[in-house]
Structures are given as structure tokens and as C-alpha cells.
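Novice: I'll drop the sequence and a predicted model, then ask my questions.
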Amino acid sequence: MRRASGRVLLTLARSVAIFVPVFFVATFVTFALRSLSGLSPARIQLGEDATPQAIHAIESQWGLDRPFLVQYWTWFTEVLHGRLGTSWSSGADISTLIGLGLGVSLSVATLALVLGVVLGFVLGTVAALRRTTWIDRAVTGFVTVVSVMPPFVVGIVLVEIFAVGLDWLPSAGYVPAAEGIGPWLAHIILPALALSFDVVADVARQLRTGLVTAYRENYVTGALVRGLSARRIFFRHVLRNAVGPALAVLGVKFPALVGASVVTEWIFGLQGFGRFANDSAQAGDVPAVQGVLVVSIALVVTFNLVVNIVLGRVAPASRRGV
């Protein structure tokens, strides 16, 4: 138990040592984009015909006349306290606006990830255990097809079948989980399923490759010679050594599911994180876009940290640096 806790702490320390400077550099680059964009709150509030004096007055109110590094440090310290600034367009608190959309997107992304992992693990395992057979070829063909299907196309098909044709599920909208698990699940199952296909394909491919490779290792032969059962060999030796690449894929998949679902959210009428990011970018609302990027960075860093800890616990090969 003590050795296991020590490994977890060591993995955590290594991950933090990597991700803290990554987060700092990423936020610096994110903030620098405002200076490079040339956008100003004065242009949004006063229009293109604003006088230089009016522009200077508005920019002074927002602190944009101060040195760049002073602006960055003020903004960064606010970010560390969970305050992402004020929207140029609406004057609303960006943390609040992002929180409203993020709750929707996290619900959909989490369910999509669960569906993708479960289905991907099942398909990848079946393909590996039945390698070189028609089952393996069928699974490989299926994951190849679904990996190139855009989520918005899958979403439209799902709406036509389950919402319009069968009338089993709502076609759009969102209900918070606090108002009932049933209605909440009914509203997010279709967009989650549409987004899960890419996860299914990647997890299935990575797991199949890892399992096939692991079965060729000498320790499997040794386990068979010792008389261990096929089930024990699979769960105690093969799966633990093969699951690393499949888990590593999830480190980038989950944040991508949260932030890259703009079209899917439009199809299902969801006011999510991706849609907020798109609307902010089109409006030229730089602080809102910066807030979106910071939250995206935090999601990537946090989820990769979790994945690294899990890998350190369940995948022996990752602890050896393989």
C-alpha cells in the first residue's frame, strides 16, 4: 500500500512539474493574442466611426493603456482566483457565462466518453481475441467507417431515427440533472452518442493493437506454462500491459469533446461551451475568447494529469517508461 501511494505521488509530482509551466506559457500566449488581434472594446461599443479620443477613453477604462506585462500579470492573477474578466459585448462576468455553457458540454462530453470507452473496449477486446477472423475484420471495418463520419452527420441521422421517426427521445434542448436524471439523460443521449463514435474508433484501434502485441510477449508464454487460466492471463497480465495507449488517447479526447462540439450543439439546440466560444469569436469578444482558451487549457492539463495517474496505477509499462 505504501509503495503504491508513493508511485501515485511520484507520478503526480512529475505531472505537475510538467503541466504548471505548460499552463503558464499557454496562458501567456493566449493573452498575447489580444494584442496581436488589434481588436478593442471601443470598436464593439462605439462602432467603426468612433473618434480616437473616445477610443482612448474606453480603452483606459479597460486598462488597455497600461504596459503589456502589467496587463498580463493582472489578468493572470485574476485567472488564478477563478475570475476570467468581463465580456466586452455584454458586460457580464465571463466565468458565469462559461459556467452555464460548460455544465451542458461537460454533461454531454462525459456521457460521450463513457459510451466511447465502453464500446471501444468491447470492440477492441473482441477484435484482439478473435484476431485474423471475420469478426476481427468486421470490427476493424466498422471502426474505420465510424472514425470518418462527422458528428453532425451522425447527429442528424440519430434525430431522424430516434426523435422524428420513432419519437423516443427529444430532438433538442437541455434539462439540468437537478430537474431529474431521466429527462436529463433523455436530452443528452443523442448528442453524446453522436460525439462518441470517434472515441469508440480510437479506443478500439489502440486497444486491439496493444492486446495483440501483448499476447506475443514472453510473459504470456510463461504464464501459460505455469498453468494460469486464460481469464487470469488476460486481466492480470495482458490487459494491464496493453491498456496504456488506449487510456492515453483519452487525455486529448475529453477536452476535445467539450470544446469541439459547436455544430453538434447547434443541431441539438444546446447552449454549450462550444457554442459560446463560437459566438464570442464571431462577436470579437476577446476576453470571452481568452476565458474559453484558459478553461480549455485547464481541462487538457487536468484530464491529462488524471490519465497519467491512472496509467501509473494500472499500466506497468507506463511506469517503466515504455
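Specialist: Yes, it's here.
Novice: going forward, measure contacts and count neighbours with C-alpha atoms only.
Specialist: OK.
Novice: flag every buried residue along the host helix or strand of Thr96.
Specialist: Assigned by DSSP states H and E, Thr96 falls within helix 94-129. Neighbour-count burial for helix 94-129 flags 94-95, 97-98, 101-129 (criterion: 16 or more other Cα atoms under 10 Å).
Novice: which residues does the next helix or strand after that helix contact?
Specialist: Using DSSP H and E, the helix or strand that follows helix 94-129 in sequence is helix 134-147. If you take Cα atoms under 8 Å, 6 or more residues apart in numbering as the criterion, helix 134-147 is touched by 123-124, 126-128, 130, 197-198, 200-202, 204-205.
Novice: okay, buried residues for the helix or strand that helix 134-147 is followed by please.
Specialist: Per DSSP H and E, the first helix or strand lying C-terminal to helix 134-147 is helix 151-158. Using 16+ other Cα under 10 Å as the test for burial, helix 151-158 gives 151-152, 154-156, 158.
Novice: what is helix 151-158 packed up against?
Specialist: Helix 151-158 sits against helix 181-215, helix 262-267, with contacts defined as 3 or more Cα pairs under 8 Å, 6 or more residues apart in numbering; DSSP states H and E.
Novice: point out the most buried one among the ones you listed.
Specialist: helix 181-215 (a mean of 22; mean count of other Cα atoms under 10 Å).
Novice: now do it against helix 151-158: the angle between them, please.
Specialist: Put simply, helix 181-215 runs at 120 degrees to helix 151-158, going by axes from the mean of the first three to the mean of the last three Cα atoms, to 10 degrees.
Novice: put this beside the first:
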Amino acid sequence: MIFFVLRRLGTGLMLALPVTVITFLLLSTSFDDVATSILSSGATPGRVQEQKAQMGLDRPVAVQYADWLSHAVHGDFGVSYFTAEPVRSAVTARLGVTLSVVLVALLVTTVISIVLGVVAASRGGVVDRIAQGASLVGFLVPNLLIAIVLVYALAIEAHLLPATGYTPLSENPARWAAAITIPVIALVVPGVAALTAQIRGAMIGELRKDYVRTLRTRGIPTRSIVLKHALRGAAGPALTVLSMEFVQMLGGALVIEKVFALPGFGSYAFDASLQGDVPIIMGITLFGVLLVVCLNLAVDLANGWLNPKARIH
């Protein structure tokens, strides 16, 4: 198991290398624009070249990337071109804001999807049609529209929740919960749509298998069959969908954070991209890749725990 974990982490690091190389190559085409942005739009070409030389952007791209990589290996990701803020502290602080929303949304999505998917598959009828209808709505309605409707209904009209802003959990848990409620709901709706459909389909497939009929002939209660056996068998595919939902929620957080003025990972990445802040963009890219790698590793380990046949020793 230890060898498997190390191998997956090594594979993830090898994946991060070409991703950061491609990102840096794409960014290298805008080095002149970065220098101009730092100076002013009226800077002369000579002054722009001086600024590039001062920042080390006039060196060969391969040399610049190698220099960034050698520092990144030791945990030094540089500082922002525009604020002089260390990249590591800037990215981790904002990543914490995003994860505080995304992880709560993922937890709520998981609970609701399991309940709806299991009940719909095992009982059918009206509950099944409601679950399928809810999934269809979640697929069709974009989370931006959901966010706008929720802000209007819960913040502007009812005055129950704040429309924008963020309060850290450590500062005031109640205000933190109020601040993330609408963003979480906006992320949960499309997430429930995808995960419920997956769990429902997987559960229907499990309940039709021979071992379920065998358990029923032995007098095992239906609830035990559904929750202890069928759900465990259906959890593997659901975990895969859940991991993809996590990645989609991270992407959706960009829109949500801009709408609700949250100082998170997505909005920070967007602003850094507009400015051409190379150290920040490189740090965000690397942190994002490593986050996905760790998530996939956790899903593989959970699959191995749920399904002994999938375990790798």
C-alpha cells in the first residue's frame, strides 16, 4: 500500500511537470505586456526592455523556467510582480477560502445524493421521478443563474443572508456559515444532479445482481441489503463521479467567488491572469495540479477500502 501511494504521488509530480512547462511557455508570450503593465501604458520600448531585464524576463524561457522550478522544489514560489506578496502564503490563504466553500458543498452534495439515489433506486415510483426531475433541473440550470436567484430571494428580498463578503471561520463561525450558505447551495444543485443520477443507476444495477437475490432468499432484511451490500458495491463509480464533481466545483468557484466577492482561489487566479502575474499563475497551476492528484489518490484508497478486489498491495 505504501508503494502504491508513493507511486501515485510520483506520477502526480510527473504530471505537474509538463503542465507547468506548458503554462510557462504560454505566459512567456506576454512578458512585454507584463512589463508594460507594471510601468504604464505610455512607457517607451526601451524602458519596457529595462523593466524586463530588471525582472529577469529577458533571459531565455528555458533558463527562466529552470530557475523557477529549482526554487519551487524547495518551496519557494517567488513573489507577486504587483503586490510583492509571497506566492505560497497568498495562494494557500485564498485556497483555504475556496476549500471552505467547496468541501462543505461536496459534503452536502454527497449526503443529499446518497439519500435521493438510494431511495429512488430501491423504492421507485414518485420518489424516483422526483429524483430524476431534480437531476434534470440541476443539469439544465447554470449555477450562475442559481446564484443570482438565491441572492435576490434570500439576501435582497428576505434579508436572511448576506449577498456578498466573507468572514473567516476562526473569526466568527456564525457569520462564516451565513456567508457561504448561498455559494454552497449554488454549487450543490448541479453537483446533486450528477451524483444522484450516478448513484441511482449504480444502485439499480447492484440490486439486480445475483448476490442480492441470494441475500433475500436467506431472509436478510431489505434495509440491510440496500445499505450494507448494494450501496457499498455502488460506491466505487460514485466516488469517481464525486472526484470529478470536486474538480468542477473548483472551476465553478471562479464564477461563484466573483458573484459573491469571496477572496478565494478562483477569483485570485482570474485577477492574476488578467494582470499577467507570472509567479502567482505558476503557483496556482502547481497547487491546483497537486490538489487534484491528492484527491485522486484519496479516491483510489477509498475504492480499495470499499472493494477488496480493487486493493493494490
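Specialist: Looks like it came in fine. This one's a predicted model, so the numbers in the text were calculated from it and none came from an experiment.
Novice: before we move on, the earlier item: ok, the contacts of helix 134-147 of structure 1 vs Val175 of structure 1, which is closest?
Specialist: Val175 of structure 1 lies nearest to Phe197 out of the contacts of helix 134-147 of structure 1, by Cα to Cα, at 23.4 Å.
Novice: show me what the closest one lines up with in structure 2.
Specialist: With TM-score structural alignment defining the correspondence, Phe197 of structure 1 maps onto Val189 in structure 2.
Novice: and the helix holding Thr96 of structure 1, how far from the chain's centre?
Specialist: With Cα atoms, centre = their mean, to the nearest Å as the basis, helix 94-129 of structure 1 stands 8 Å off its chain's centre.
Novice: Ile188 of structure 1 reaches Thr110, doesn't it?
Specialist: No: applying Cα atoms under 8 Å as the test, Ile188 of structure 1 and Thr110 come out as separate, 10.2 Å apart.
Novice: give me the distance between Arg34 of structure 1 and Pro287 of structure 1.
Specialist: Distance, Arg34 of structure 1 to Pro287 of structure 1, using Cα to Cα, to the nearest Å: 8 Å.
Novice: these two: which has the busier surroundings?
Specialist: Pro287 (22 against 16; other Cα atoms under 10 Å).
Novice: show me what contacts the more buried one?
Specialist: Pro287 of structure 1 makes contacts with 84-88, 94, as judged by Cα under 8 Å, 6+ apart.
Novice: now which residue in structure 2 aligns to it?
Specialist: In structure 2, the residue paired with Pro287 of structure 1 is Pro279, using TM-score structural alignment.
Novice: next, the buried residues of the strand or helix carrying that match.
Specialist: Following DSSP H and E, the helix or strand that holds Pro279 of structure 2 is helix 278-306. For helix 278-306 of structure 2, burial by neighbour count (16+ other Cα under 10 Å) applies to 278-290, 292-293, 295-297, 299-304, 306.
Novice: do the same with stretch 268-281 of structure 2
Specialist: For stretch 268-281 of structure 2, a neighbour-count test (16+ other Cα under 10 Å) marks 268-269, 272, 275-281 as buried.
Novice: got TSV for these, with distance to Val5 of structure 2 too?
Specialist: Below are those laid out as TSV (distance: Cα to Cα, whole Å):
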residue	distance to Val5 of structure 2
Tyr268	31
Ala269	29
Ala272	33
Gln275	38
Gly276	36
Asp277	34
Val278	32
Pro279	29
Ile280	29
Ile281	28
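Novice: what's the closest of those residues to Pro18 of structure 2?
Specialist: Ile281 (15.0 Å).
Novice: what about that closest one, distance to Phe270 of structure 2?
Specialist: Taking Cα to Cα, one finds Ile281 of structure 2 at 9 Å from Phe270 of structure 2.
Novice: got it, and Thr36 of structure 2?
Specialist: 19 Å.
Novice: and if you look at Pro173 of structure 2?
Specialist: Pro173 of structure 2 is 28 Å from Phe270 of structure 2, by Cα to Cα.
Novice: helix or strand for the residue of structure 1 most remote from its centre, just tell me which one.
Specialist: Centroid-distance maximum for structure 1: Gln53 at 43.6 Å, with Cα atoms, centre = their mean. For Gln53 of structure 1, the host element (DSSP H and E) is helix 52-61.
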